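Student: Model the following, please.
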Amino acid sequence: MKIGVIGIGEMGGTIASRWSKKGHSVCVANSRGLEAVKKRANEIGAVAADIYGAVEGADVVLLSMPFPAVATLPSDLFDRTAEGVAIVDTANYYPDVRDPRIPQIDAGMPESVWVSQQLGRPIFKAFNNIMFYALSELGKPEGSPDRLAIPVAGDDARAKQIVMGLVNELGFDPVDGGSLEESWRQQPSTPAYCCDYGAAKTREGIRAAVKGRAEKIRDSVWREKYGRLFANKPTYADVHADIIALNRSLNPF
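Tutor: Next up, the predicted model:
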């Protein structure tokens, strides 16, 4: 399968590397152009490209960019891709902390619906509810009783199965997160978000989400307590367990 990855930071680079090792043809790109990704591409066994080269002919395109950056992508970027290409959005909206305010999302539009509108193409929401450390270190073989889960939200049943299969290849149980309109159920500070749950508990968390509640948590108690975790621990690996415990405590179900 040909996969294009735009954005090869910790998340995008890790996913690209794993898929490349699984035998997929992976092209990687970022906003700075071909030369800027050559070194990283060689390290992970991928092909360096510009953003047009990354998506051309791709079966799957992974967008692993800062959330607002999707609005800066060229309007013709996907003109040379197949109509059924599965575009996967991994980003999350953190207003005032990292991202500028986006009125449509603040008014209740699911984050990935907004992303889909910027691209003018249907997309999937996946990989946004798992922290980099877990993605990098906690994958397990299929059938493991303590395997973590990753939900996939989107509307095209055929392409969703492709994305869910790629989740499985990375060592995580894919969970159907419903339609793209329902992808708010896996946004930041919802019960299924970055809690390191297995498949059954992740499904429960998706069902337990209450419209409008997560944003209030995200912008108040979560922000305050999350900042404190980094006072004396400099890396995500150091604070991973603490973040998981915090997220679970804010959304008991």
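
Student: alpha carbons only for contacts and neighbour counts from here, please
Tutor: OK.

Student: What are the boundaries of the helices in the protein?
Tutor: 10-21, 34-44, 51-55, 103-106, 111-119, 132-137, 157-169, 199-208, 213-218, 221-229, 236-250 (DSSP state H).

Student: now these in CSV, with mean neighbour count and distance to Trp184?
Tutor: Below are the helices of the chain laid out as CSV (neighbours: other C-alpha atoms under 10 Å; distance: least, C-alpha to C-alpha, whole Å):
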stretch, mean neighbour count, distance to Trp184
helix 10-21, 20, 20
helix 34-44, 16, 32
helix 51-55, 23, 26
helix 103-106, 12, 10
helix 111-119, 20, 7
helix 132-137, 16, 20
helix 157-169, 17, 17
helix 199-208, 18, 9
helix 213-218, 17, 9
helix 221-229, 13, 17
helix 236-250, 16, 16
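
Student: In a markdown table: those, plus distance to Thr190.
Tutor: A markdown table is the format used below for the helices of the chain (distance: least, C-alpha to C-alpha, whole Å):
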| stretch | distance to Thr190 |
| --- | --- |
| helix 10-21 | 20 |
| helix 34-44 | 33 |
| helix 51-55 | 31 |
| helix 103-106 | 15 |
| helix 111-119 | 13 |
| helix 132-137 | 18 |
| helix 157-169 | 20 |
| helix 199-208 | 8 |
| helix 213-218 | 5 |
| helix 221-229 | 11 |
| helix 236-250 | 8 |
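
Student: structure for this one too, so we can compare:
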Amino acid sequence: MTQTIGILGSGLAGKAIAHLATAAGYNVVIANSRGPETLTSLVEDLGPLARAGTIEEAIAAGDIVNLSIPLASFEKLPADKLASKIVVDQTNYYPGMGDFRRADLDNAELTSSELLQRHLPEARLVKGLHNLSWIHMEADAQPEGSATRTTLPVAGDDAEAKAEVTKFIEKIGFNVVDAGSLAESWRIEPETGIYFWCYAPDVPDGLSHDEAKRVYQQPGKPLSREEARKLIETAKRPSPIGGNLAAMPQIHVDLFMEQASAGTV
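Tutor: As a prediction, the model looks like this:
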């Protein structure tokens, strides 16, 4: 039977996952905080395998539920509805964006995924699909066996849930390596070697905005499983903890701000 992916969040990351999932033959139920009536054009674009729903409907329908939301919104997630669900944590901690900041994250007392797991104690949480941009989620996805297929990490405490998420990620276009437990997921968080930079192409200096945009939207150099494992094993815990949009390539910041201005983030 065809699996259904429930997607909470219809911003850039949620849309990218929805496109990859429907292209791979999954059913998708996508939801946002504004209601399913705001998703009509997106669902039309996604095709017959997708439909819009409420948050509760997307959770209920999903064999896997993908969290494409800001980490700052985690307390709004219904823990009771997500109990026993396989949940993909696509969130990241960016303390410089907005007002969301926590001492327990800043002081490395726990990872952002452990924070989510505490809020969702009965969910089967797996960290994944969080460490490359929305652009390269789609640009870098390749069929199984392709020489240009890149590798993404997952982390989690539930082995069966991690195996199911691994199958999903492999089917939508990526190789996968195991990065360990949720406590070890700092190894794949922002500012580590396997986060963002290794999936984006180099953009030469001196290009016009349009030229830089064209180059940046191309696939990055593929990362092998062996290279991914080495990046994970040799990771140093960042200090300070958390991502920084200003540290990203200027063309990435420009494209992000363009999308934010259009209300699609």
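
Student: among the helices of structure 1, which is nearest Val97 of structure 1?
Tutor: Closest to Val97 of structure 1 of those is helix 221-229 (C-alpha to C-alpha; 8.3 Å).

Student: from the chain's centre, how far out does that closest one sit?
Tutor: 22 Å (C-alpha atoms, centre = their mean, to the nearest Å).

Student: Contacts for it next, please.
Tutor: Counting contacts by C-alpha atoms under 8 Å, 6 or more residues apart in numbering, the residues outside helix 221-229 of structure 1 that touch it are Ser189, Ile217, Val239, Asp242, Ile243, Leu246, Asn247, Leu250.

Student: out of the helices of structure 1, nearest to Met65 of structure 1?
Tutor: Per C-alpha to C-alpha, nearest to Met65 of structure 1 of the helices of structure 1: helix 10-21, 8.1 Å.

Student: Next, the angle helix 34-44 makes with that closest one.
Tutor: Angle of helix 10-21 of structure 1 versus helix 34-44, following axes from the mean of the first three to the mean of the last three C-alpha atoms, to 10 degrees, is 60 degrees.

Student: what's helix 10-21 of structure 1 aligned against in structure 2?
Tutor: Using TM-score structural alignment, helix 10-21 of structure 1 corresponds to residues 12-23 of structure 2.

Student: Check the mean deviation of the matching stretch from structure 1.
Tutor: Taken against structure 1, stretch 12-23 of structure 2 registers an average deviation of 1.5 Å after superposition, with mean C-alpha distance after the TM-score superposition for structure 1.

Student: Quick one: closest of the helices of structure 1 to Tyr93 of structure 1.
Tutor: Closest approach to Tyr93 of structure 1 among these (C-alpha to C-alpha): helix 111-119, 6.9 Å.

Student: how far does the closest one sit from the chain's center?
Tutor: The chain centroid and the centroid of helix 111-119 of structure 1 are separated by 14 Å under C-alpha atoms, centre = their mean.

Student: repeat for stretch 74-81 of structure 1
Tutor: That offset, for stretch 74-81 of structure 1, works out to 21 Å (C-alpha atoms, centre = their mean).

Student: The residue mapped onto Tyr193 of structure 1 from structure 2: what's it in contact with?
Tutor: When structure 2 is aligned by TM-score structural alignment, the residue opposite Tyr193 of structure 1 is Tyr195. Residues in contact with Tyr195 of structure 2 (C-alpha under 8 Å, 6+ apart) are Asn131, Leu132, Ile188, Glu189.

Student: Just to confirm, what residue in structure 2 is aligned with Leu246 of structure 1?
Tutor: Matched by TM-score structural alignment, Leu246 of structure 1 corresponds to no residue in structure 2.

Student: what does Asp50 of structure 1 give?
Tutor: Aligned partner of Asp50 of structure 1 by TM-score structural alignment: Thr54.

Student: Name the nearest residue to its match, sequence neighbours excluded.
Tutor: Take Thr54 of structure 2 and drop its neighbours on the chain: the residue closest to it by C-alpha to C-alpha, 6 or more residues apart in numbering is Ala31, 5.4 Å away.

Student: Please report the number of neighbouring residues for the one you found.
Tutor: By the criterion of other C-alpha atoms under 10 Å, Ala31 of structure 2 has 27 neighbours.

Student: List the residues that contact it.
Tutor: Contacts for Ala31 of structure 2 (C-alpha under 8 Å, 6+ apart) come out as Gly6, Ile7, Leu8, Gly9, Ser10, Leu39, Ala52, Gly53, Thr54, Ile55, Ala58.

Student: mind redoing it with 7 Å?
Tutor: Ala31 of structure 2 makes contacts with Ile7, Leu8, Gly9, Ser10, Ala52, Gly53, Thr54, Ile55, Ala58, as judged by C-alpha atoms under 7 Å, 6 or more residues apart in numbering.
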